[in-house]
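> missing the sequence, but the structure's below:
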């Protein structure tokens, strides 16, 4: 058997075998095909630690590689750019064949045939299918050490929760696929979002108990216990479980694992970032993150992905994030602004994708505390940690309503052009229509526009799927 190898610097400089657990011609149909000669079959994957670990790493590698397809990817750059357009953070400036498809995100006029929406759905289920295969394979694995088996079980459950987190937030009710029985899964109806959230939280609780505090490698490229806790804190926040969100955030903050204070703004998106809880490593030779390659521009050239005036005007006077994380390509065109959190495009690898970072945990805890009686002062303290790093004075918000708006504004300034935070924040706080409808063209915002459409190709393949209300006509 001829094997395909991929060198991955950063994962202890090991050479791992790129493994696909189960291959299939279409994610939405979950159809298995004959295994090509350079792909290991599942009965061989779980016979030793190295090949089983390679199976899990192949999921992360695919997430990075998929960014370079014609339809984008489920995560990373596509989530930052396209959900950023939905949140009125970013606009596409080029007049080409891509413009109408991108404009649908900015205008909130998405159609079910939008290929980028299709990728969010299909890629999400592709990764879910692979981690389901890993979870199943580990249950009957032989020849593996217990510690590696436990680590991989935790990683797989975390990744399943991670994928469902974005699917349920983007689409609402989605099919809940928990195994590899493709003949049954290809005809699953949409599961109520409440049940999907329950599965996300249960998977994260399992991952938190299975994973250890220590990262499996010298870098933060594979999840540890705090990674699971970071997403769990977010999941609790999104479900209004304030005390549990506070406790998970405190677990991370108080661990000392990520420093006693927030690092300088210039260090946040470096590959050695002290506040990084989980990162993903770019896998294309001589390239850093896609954000660095796509968001940045040359002097006197209009950015392809331009930051909106509404975002620029949201920054307080003296906010150092505006100077550290935003670039302006022309002094004569002050609106030519672009996200510059990542500053490296091609060349030596100096930046990794930051998926979870410590700052979010302070803001999760601030919001969770603001919702609880008697915790206004504690909420202010957490908010001020973030404001201090940005060079701002302590917050003047002194009651619950003011604090919640202050946290929302702080999250806007902190997480712009990053993983769709602003879009998801406005949705979960039920403020999307009030904030975004006035910025949309007439008649494009409809009740239900906070959800993306279920891709039409998925509905054609599965007659039990239904469309979201805003896209029925």
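Looks like it came in fine. Because the structure is a prediction, the values reported are computed rather than measured. Numbering: from 1, shown residues only.
> use CA for all of it now, contacts and neighbours both
Noted.
> contacting residues around stretch 56-67?
Residues outside stretch 56-67 that contact it (CA atoms under 8 Å, 6 or more residues apart in numbering): 18-20, 72-78, 127, 130-131, 134, 152, 155-156, 280-284, 290.
> what's the burial count for residue 348?
For residue 348, the count of nearby residues is 11 (other CA atoms under 10 Å).
> how about it: what's its closest non-neighbour residue?
Nearest non-adjacent residue to residue 348, counting by CA to CA, 6 or more residues apart in numbering: residue 286, 6.0 Å away.
> how close does that neighbour sit to residue 255?
According to CA to CA, to the nearest Å, residue 286 and residue 255 sit 35 Å apart.
> quick one on the thing from earlier: which of the contacts of stretch 56-67 are buried?
Among the contacts of stretch 56-67, those buried by neighbour count (16 or more other CA atoms under 10 Å) are 18-20, 72-78, 127, 130-131, 134, 152, 155-156, 280-284, 290.
> could you pick out which of the contacts of stretch 56-67 are located in helices?
Among these, DSSP state H puts 77-78, 127, 130-131, 134, 152, 155-156, 290 in helices.
> neighbours of residue 194, how many?
Around residue 194 there are 13 other residues, counting by other CA under 10 Å.
> hmm, back to that, against residue 271, how distant is the residue nearest to residue 348?
The gap separating residue 286 from residue 271 is 15 Å, by CA to CA.
> who has more neighbours out of these two?
Remark: of residue 286 and residue 271, residue 271 carries more neighbours, 21 against 11, as counted by other CA under 10 Å.
> spell out the secondary structure type for the more buried one.
Of the three states, residue 271 takes coil according to DSSP: H, G, I helix; E, B strand; the rest coil.
> how many other residues sit next to the closest residue to residue 386 other than its chain neighbours?
In space, and not counting its chain neighbours, residue 386 is closest to residue 359: 6.7 Å by CA to CA, 6+ apart. By other CA under 10 Å, the residues close to residue 359 number 23.
> could you do residue 147 as well?
Considering only other CA under 10 Å, residue 147 is surrounded by 13 other residues.
> got it, and residue 214?
Other residues near residue 214 number 13, with proximity taken as other CA under 10 Å.
> correct me, but it touches residue 226?
No: if you go by CA atoms under 8 Å, residue 214 and residue 226 don't touch, sitting 9.0 Å apart.
> and here's the other structure:
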């Protein structure tokens, strides 16, 4: 932890030089040419400032369940525009990420331009260039994911020079791949603990594979993922739930993540947005998992879950819309306890326990009684609650500064992306089944049965759905697979059938709107379909 704090202190220094007045400077290049980039310390600080833009973006997305709130697996209890399909192109939701990502690109471009001219240790110089290229590629990948084709800027520019038209998605992908190919050659395989969180060659190769995957270049994607699986030394962390608690950070599964600490201004907002009122930090439950997510977790034997398989003590079918049925503790426990273990390691379900402030064990009783000191009380009626990313007991005392890192790429993702790419390339083979079943075996779930290409595709999609909820991957998945309209137009309900909101997903939402404010400044930009 102390090592991570030292890394953040360096970022603070860099921000004093290049963040506070970033938007106000008439000449963005002037700072880099006259006031900075003199020695190795400047180079390290300048690259650290690129990471800061990445952390800032992720912290913004924690407000929306890392964007999974705009899918069918989690629900945004506050904002409504992007969850109902009625958002507008001039909204700050689009301009905020666009600005942060291009700020990071500007910083990366500056580092890539200036570092080669600094007299410093050549191995450190190469590493920093690799980090800058990796981060620039990551920012362009996210722009491509959310907006499609975007203008490519590869040098630091003044704002009055930023008037390029949009490049095509294929051109953006090619640019990303070239940056990552360069980064693979420049970056080390790993670091000492003092530099935990920096990009490695395995992060660059994994992201290059992901870029190929999004571009449906299946053979290239599978080759990159296969190389990472066989050569990186990474492996699945043995306990799934520990992946989302700072006590086990920087474990063998992490390939790249956003790093945070329990210090004001340098943590993330997960405890306040994912957390609930029973925690020490008094979470808001701004994001909550949906009934559709919970019902998708299989039984422990690998068979699909169905409410029809459960009866009350009177021999009647369990009716989830009947609040009285939820009061039957033993029956409800039976429904949830014999399921895929990831369910209760991810979500607080009725009649399960949660460690509240002061280490007090609470039970999610139904019906809820706020006057019962032993009752877990949700912020909203009859909703599930996140366990993932939420500190229990007194682990975190900083309401807005959770120290949990947020994964960008973990080894489980590489395994499942390999399985997807290989299955799409040539159908299921032994390596596809091995990759999927390796993820399932971590939580003692049985292997999947052999099937056709289409059947295995659905198994891979199911596995991604229950392995990564709340991490933001599913929202990107349903958009690249073009299944958002199919999945996300329905009433969102609590677990007793109470309507919370009507969820909407329009065809246009497969890509976000180019911010209207950017089009006003740059007439060369064109709008995405449906957002005109």
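Arrived safely, thanks for sending. Since this is a predicted model, take the numbers as computed values, not measurements.
> circling back: list the contacts for the residue nearest to residue 386 of structure 1?
When contacts are counted by CA under 8 Å, 6+ apart, residue 359 of structure 1 touches 262, 275, 386.
> structure 2: strands as residue ranges?
With strands called from DSSP state E, structure 2 shows them at 74-76, 254-258, 287-289, 347-348, 353-355, 361-363, 385-386, 406-410, 490-493, 499-503.
> can you tell me what sits against the second one?
Meaning strand 254-258 of structure 2. Contact partners of strand 254-258 of structure 2, identified using CA under 8 Å, 6+ apart, comprise 54-55, 58, 197-200, 202-203, 234, 405-411.
> tally of neighbours for residue 160 of structure 2?
Residues lying near residue 160 of structure 2 (other CA under 10 Å) number 10.
> how about residue 164 of structure 2?
Other residues near residue 164 of structure 2 come to 14 when the count uses other CA under 10 Å.
> could you do the one 5 residues further on as well?
Residue crowding around residue 169 of structure 2 was assessed by other CA under 10 Å; the count is 18.
> and residue 143 of structure 1, by the same measure?
By the criterion of other CA under 10 Å, residue 143 of structure 1 has 10 neighbours.
> again with residue 75 of structure 2
29.
> grab the nearest non-local neighbour of residue 284 of structure 1.
Take residue 284 of structure 1 and drop its neighbours on the chain: the residue closest to it by CA to CA, 6+ apart is residue 65, 7.4 Å away.
> number of residues surrounding the one you found?
Using other CA under 10 Å, residue 65 of structure 1 has 15 neighbouring residues.
> now do residue 460 of structure 1
By other CA under 10 Å, the residues close to residue 460 of structure 1 number 10.
> do residue 199 of structure 2 as well
Using other CA under 10 Å, residue 199 of structure 2 has 28 other residues around it.
> same deal with residue 515 of structure 2?
Neighbour number of residue 515 of structure 2 under other CA under 10 Å is 25.
> with residue 389 of structure 1 instead?
When neighbours are counted by other CA under 10 Å, residue 389 of structure 1 registers 18.
> quick one: map it onto structure 2.
Using TM-score structural alignment, the partner of residue 389 of structure 1 in structure 2 is residue 442.
> likewise for residue 360 of structure 1?
Aligned partner of residue 360 of structure 1 by TM-score structural alignment: residue 413.
> for its match, which non-adjacent residue is closest in space?
Of all residues not flanking residue 413 of structure 2 in the chain, residue 464 sits nearest, at 7.9 Å (CA to CA, 6+ apart).
> aligned partner of that neighbour in structure 1?
Aligning on TM-score structural alignment places residue 464 of structure 2 opposite residue 411 in structure 1.
> list the contacts for that match?
When contacts are counted by CA under 8 Å, 6+ apart, residue 411 of structure 1 touches 363, 421-422.
> ok, now residue 116 of structure 2?
Residue 116 of structure 2 is in contact with residue 125, counting by CA under 8 Å, 6+ apart.
> what of the one 5 residues further on?
If you count contacts by CA under 8 Å, 6+ apart, residue 121 of structure 2 has them with residue 40.
> and the gap between it and residue 43 of structure 2?
Going from residue 121 of structure 2 to residue 43 of structure 2 by CA to CA gives 11 Å.
> can you check residue 34 of structure 2 too?
As judged by CA to CA, residue 34 of structure 2 and residue 43 of structure 2 stand 14 Å apart.
> and what of residue 241 of structure 2?
Shown here: residue 241 of structure 2 relative to residue 43 of structure 2, a distance of 37 Å by CA to CA.
> residues contacting the residue lying closest to residue 141 of structure 1 once chain neighbours are set aside?
Among residues not flanking residue 141 of structure 1 along the chain, residue 46 sits closest, at 5.2 Å (CA to CA, 6+ apart). Going by CA under 8 Å, 6+ apart, residue 46 of structure 1 touches 52, 137-138, 141-144.
> residue 46 of structure 1 -> structure 2?
Per TM-score structural alignment, residue 46 of structure 1 is aligned with residue 37.
> my read: residue 104 of structure 1 touches residue 110, true?
Yes: proximity of residue 104 of structure 1 to residue 110 meets the contact threshold set by CA under 8 Å, at 4.8 Å.
> neighbour-wise, which of the two wins?
Using other CA under 10 Å as the criterion, residue 104 of structure 1 and residue 110 rank with residue 110 on top: 24 against 17.
> just give me the match in structure 2 for the more buried one.
Using TM-score structural alignment, the partner of residue 110 of structure 1 in structure 2 is residue 87.
> now do the nearest residue to that match once chain neighbours are set aside against residue 511 of structure 2, distance only.
Nearest non-adjacent residue to residue 87 of structure 2, counting by CA to CA, 6+ apart: residue 81, 4.5 Å away. For residue 81 of structure 2, the distance to residue 511 of structure 2 (CA to CA) stands at 15 Å.
> what does residue 295 of structure 2 give?
To residue 511 of structure 2, residue 295 of structure 2 is 28 Å away according to CA to CA.
> these two: which is more packed in?
Between residue 295 of structure 2 and residue 511, counted using other CA under 10 Å, the more crowded position is residue 511 (19 against 15).
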